[in-house]
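# sharing a model that was predicted from the sequence below.
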Amino acid sequence: MRLTQLETFRTVARTLNFRRAAERLHYAQSSVTEQVQGLESDLGVRLFDRTGRKLRLTEAGTRLLTYADQLLSLAEEARVAVTGKQATPSGPLTLRAPETLCARRLPPLLTAFHARHPQVRLTVQPSGRADVRRGLQEAEADLGLFLGEVPRGLDVACEELAREPLCLVAPPGHALTGRPSVTARELASCAFISTQTGCAYRDLFESAWAEAGPPPPVVAEVGSVAAVARCVASGMGLAVLPEVAVVDELARGDVVSLRWDALPSAGVWMAWNAQRLSPAAAAFLSMARETRDDGERSRGTGITLTAKPS
């Protein structure tokens, strides 16, 4: 068994797709197939069940995957011990995150990361909560960002990187505008607009009412944060959204912010598979931690995902 064969086998085992494995490894698909077939020939067993429409690990393949992780990790540990140098981050790095974070929070961090690690090829995929989860489970994404709580039952390591302020927005001229603050009782009879059930923003809306009582009626479920903000601006109702998602609308006066003291902030969580964290993913996580720590020191409270160039 060669280490290159084991790395290729592990990538196919994680993606269960020869084409995606080839893309991640920057190999031709035929080369991936040949390496896996060569490994199967050396061991004298089938590692994948190729019958049917889906690729599956055989029992032997499942057993080998555990040893492949250990052998590749030990090989990297030996290289570092002998050379005294960590692996230079390179190759692909796929990150999935909510669209709002991709558009508003991540660009400075991505720019700083690219300046420090130009050999890493970044792929950032705006994704809903379910797609972020699926990407981590099926090894289609190296890192995933969740706004709010990390979904239960997801076997990953995770860490809170930031707090995202939430904002209660209303159309200009709403009956509650101009007040120093509003209460849950006053809001209970108001119509609300929200994203669909299962979306992180819907979860945040419902969690805001966890202690205030039953949530008010949702008169419309809209598929995007931008569309929710436009519906609010048109007078359809109120909404609870991340403040960063409506900063432009607030500045233009399309919507107004109502102060609701019970409204919490939302955690921004990074999640990853600790058993297959690539050098590129580890470097990105390290920079995100640096950014968080810098934010804590400079402000005392509150952390952001705004990175400074190295």
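Now that the structure is in, tell me what you want to look at.
# could you use CA atoms for every contact and neighbour count after this?
Fine.
# and the helices in the stretch 1-150 of the chain?
3-15, 18-25, 29-43, 59-83, 99-104, 106-116, 129-137 (DSSP state H, counting those that start in this stretch).
# likewise the stretch 201-310 of the chain?
225-233, 247-252, 279-299.
# for the helices of the stretch 1-150 of the chain, please prepare a markdown table with the additional fields mean neighbour count and distance to Val256.
Converted to a markdown table, the helices of the stretch 1-150 of the chain look like this (neighbours: other CA atoms under 10 Å; distance: least, CA to CA, whole Å):
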| stretch | mean neighbour count | distance to Val256 |
| --- | --- | --- |
| helix 3-15 | 20 | 45 |
| helix 18-25 | 18 | 45 |
| helix 29-43 | 16 | 53 |
| helix 59-83 | 14 | 52 |
| helix 99-104 | 17 | 19 |
| helix 106-116 | 17 | 25 |
| helix 129-137 | 19 | 27 |
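# so which of those helices comes closest to Pro165?
Of all those, it is helix 99-104 that lies closest to Pro165, at 12.5 Å by CA to CA.
# tell me who's in contact with the nearest residue to Ala226 once chain neighbours are set aside.
What sits nearest to Ala226 in space, not counting adjacent residues and going by CA to CA, 6 or more residues apart in numbering, is Ala245, at 7.6 Å. With contact taken as CA atoms under 8 Å, 6 or more residues apart in numbering, Ala245 is in contact with 100, 104, 225-226.
# need the helices of the stretch 1-150 of the chain in JSON lines with distance to Val219, can you?
Formatted as JSON lines, the helices of the stretch 1-150 of the chain follow (distance: least, CA to CA, whole Å):
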{"stretch": "helix 3-15", "distance to Val219": "40"}
{"stretch": "helix 18-25", "distance to Val219": "41"}
{"stretch": "helix 29-43", "distance to Val219": "49"}
{"stretch": "helix 59-83", "distance to Val219": "49"}
{"stretch": "helix 99-104", "distance to Val219": "23"}
{"stretch": "helix 106-116", "distance to Val219": "32"}
{"stretch": "helix 129-137", "distance to Val219": "22"}
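# out of the ones you listed, flag the one nearest Arg276.
Nearest to Arg276, of all the helices of the stretch 1-150 of the chain, is helix 59-83, at 7.6 Å by CA to CA.
# and that closest one, what does it pack onto?
If you count contacts as 3 or more CA pairs under 8 Å, 6 or more residues apart in numbering; DSSP states H and E, helix 59-83 packs onto helix 3-15.
# the structure to be compared is supplied as follows:
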Amino acid sequence: MILVHIEKYKKVTDVAREMNMKQPSVTFHMKSLEEELGTVLFESKRGRMVLTEAGQALYPYALKITGLAAEAKKVVQDYTLLDKGTLRIGADCGTSTFPLPQLITAFTKRHTGIQLQVIVTPTQTIRTLLSDREIDVALYHAKVQQLSDEELTTTQSIFDDEIVVIFGANHRFANLQHLEPQLIAMEFFIQHAEGSFVKQFTHEWSNNNNIHLWERIQLDSPEAIKISVQAGHHITFFPKRSVQQELELGVLKCLPIPNDTTAMIKSVIAFQHDPTQHSLRNEFVEFARNYTL
């Protein structure tokens, strides 16, 4: 504010230099402020510009206004620089195990002032939430051939994966090199949540192979599914990269799904095509696309 700078520098030329303005412009703003308030705020004494009594009375308020303006500017800049803000992320059950934890951990290390709100729910629900703009970005699994049906301007692949049969280290499948559909049909099968990508995939596979799966359990939690399979009495289908840690530890094993040419899948990141969306969403999308998994 002009009044604050006049009190600090006492010369119009110095104020003009500080505010990167021409001297006549500073003088114009001084007179405009006096006209607006209907009183004299500035007076010249011995070659210096000082505040009148009215100007001195206004000065504390001018300081507060200037401070609030600077604070407001910083708040807006923090959002622009991604130091603040909230990002709403939705992930289906498969991607909530991988790659979501890796992505959000690395992203929040880079942008320490932001907040992430994460919703984990079946694939169909995630896509509905994105369509209804209740989340900013979605992560879910999709078949390779399904990507051509998506709007490519809003859906992008971030890594490849495949659906495999998983089972415990002591399961009888652990001694086999490959499986047949009939063998899978003879085992207790854990089914994934209603509306999930893996459940839809499983039903399509069983229908294509004329197999009736022995579905004794349905679980909504991917972690609960993995723990149950580790016990050794059940099998299920699962994205391979989502059980990579368990495979490396040897507590789970896997084999390719027999008689299937669609087991190769993609993990995709999707968002509404909206140029007015905040930069935090755009930054996360770009980060996910370039993150080395």
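Noted; the coordinates are in hand. What you see is a predicted model; the values in this text were computed from it and never measured.
# how alike are these chains, TM-score-wise?
Once superposed, the chains reach a TM-score of 0.58 (TM-score structural alignment, normalised by the length of the second structure), with 207 aligned residues with a CA RMSD of 3.3 Å.
# returning to what we had before: out of the helices of the stretch 1-150 of the first structure, the one nearest Leu263 of the first structure is which?
helix 99-104 (19.2 Å).
# related to what we said a few turns ago, between the helices of the stretch 1-150 of the first structure, which one is closest to Pro180 of the first structure.
For Pro180 of the first structure, the closest of those is helix 99-104, at 28.2 Å, according to CA to CA.
# check the mean deviation of that closest one from the second structure.
Using mean CA distance after the TM-score superposition for the first structure, helix 99-104 of the first structure ends up 3.9 Å from its aligned counterpart in the second structure, as a mean over the superposed pairs.
# pick the one among the contacts of Ala245 of the first structure closest to Trp272 of the first structure.
When the contacts of Ala245 of the first structure are compared for distance to Trp272 of the first structure (CA to CA), Thr100 wins out at 20.0 Å.
# ok, now how distant is the closest one from Val82 of the first structure?
Thr100 of the first structure sits at a distance of 44 Å from Val82 of the first structure (criterion: CA to CA, to the nearest Å).
# now do Arg63 of the first structure
Taken as CA to CA, the spacing of Arg63 of the first structure relative to Val82 of the first structure amounts to 29 Å.
# what does Ser41 of the first structure give?
Distance from Ser41 of the first structure to Val82 of the first structure, counting by CA to CA: 32 Å.
# can you check Phe192 of the first structure too?
Computed as CA to CA, the Phe192 of the first structure to Val82 of the first structure distance reads 61 Å.
# got it, and Ala60 of the first structure?
Ala60 of the first structure is 32 Å from Val82 of the first structure, by CA to CA.
# kindly report the same for Ala130 of the first structure.
With distances taken as CA to CA, Ala130 of the first structure is found 42 Å from Val82 of the first structure.
# check Thr88 of the first structure too.
Taking CA to CA, one finds Thr88 of the first structure at 15 Å from Val82 of the first structure.
# and what of Ser234 of the first structure?
Per CA to CA, Ser234 of the first structure is found 65 Å from Val82 of the first structure.
# also Ala226 of the first structure?
Per CA to CA, Ala226 of the first structure is found 53 Å from Val82 of the first structure.
# cool, and Glu40 of the first structure?
From Glu40 of the first structure over to Val82 of the first structure the distance is 31 Å, taken as CA to CA.
# mind listing the strands for the second structure?
Remark: strands of the second structure, listed N- to C-terminal, are 42-45, 48-51, 86-91, 115-120, 137-143, 155-168, 188-191, 214-218, 234-239, 252-256, 264-270; assignment by DSSP state E.
# could the contacts of Ala245 of the first structure be laid out in TSV, adding distance to Ser298 of the first structure?
Supplementary listing: these in TSV, determined by distance: CA to CA, whole Å:
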residue	distance to Ser298 of the first structure
Thr100	24
Arg104	21
Val225	30
Ala226	31
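# pick the one among those closest to Ala188 of the first structure.
Proximity of the contacts of Ala245 of the first structure to Ala188 of the first structure, judged by CA to CA, is greatest for Val225, which lies at 21.8 Å.
# counterpart of Ile119 of the second structure in the first structure?
Alignment note (TM-score structural alignment): Ile119 of the second structure maps to Gln125 of the first structure.
# pretty sure its match contacts Ala97?
Yes. Using CA atoms under 8 Å, Gln125 of the first structure and Ala97 qualify as a contacting pair, with a distance of 6.6 Å.
# the two: who's more crowded?
Higher neighbour count among Gln125 of the first structure and Ala97: Ala97, with 26 against 17, using other CA atoms under 10 Å.
# tell me the counterpart of the more buried one in the second structure.
The alignment partner of Ala97 of the first structure in the second structure, by TM-score structural alignment, is Ala91.
# give me the distance between that match and Asn170 of the second structure.
Distance of Ala91 of the second structure to Asn170 of the second structure, computed by CA to CA: 31 Å.
# what of Gly250 of the second structure?
Spatial separation of Gly250 of the second structure from Asn170 of the second structure under the definition CA to CA is 10 Å.
# between these two, which is the more surrounded one?
More crowded of Gly250 of the second structure and Asn170, by other CA under 10 Å: Asn170, with 15 against 12.
# run a quick neighbour tally on the closest residue to the more buried one other than its chain neighbours.
Taking CA to CA, 6+ apart, and ignoring the residues beside it in sequence, Asn170 of the second structure has Gly232 as its nearest neighbour in space, at 5.9 Å. Burial of Gly232 of the second structure, expressed as a neighbour count using other CA under 10 Å, amounts to 17.
# for Gly232 of the second structure, give me its contacts.
Counting by CA under 8 Å, 6+ apart, Gly232 of the second structure has contacts 167-171.
# what do you get for Ala274 of the first structure?
Under the contact definition (CA under 8 Å, 6+ apart), the residues listed for Ala274 of the first structure are 156-157.
# kindly report the same for Asp78 of the second structure.
Lys84.
# measure it to Val285 of the second structure for me?
Per CA to CA, Asp78 of the second structure is found 19 Å from Val285 of the second structure.
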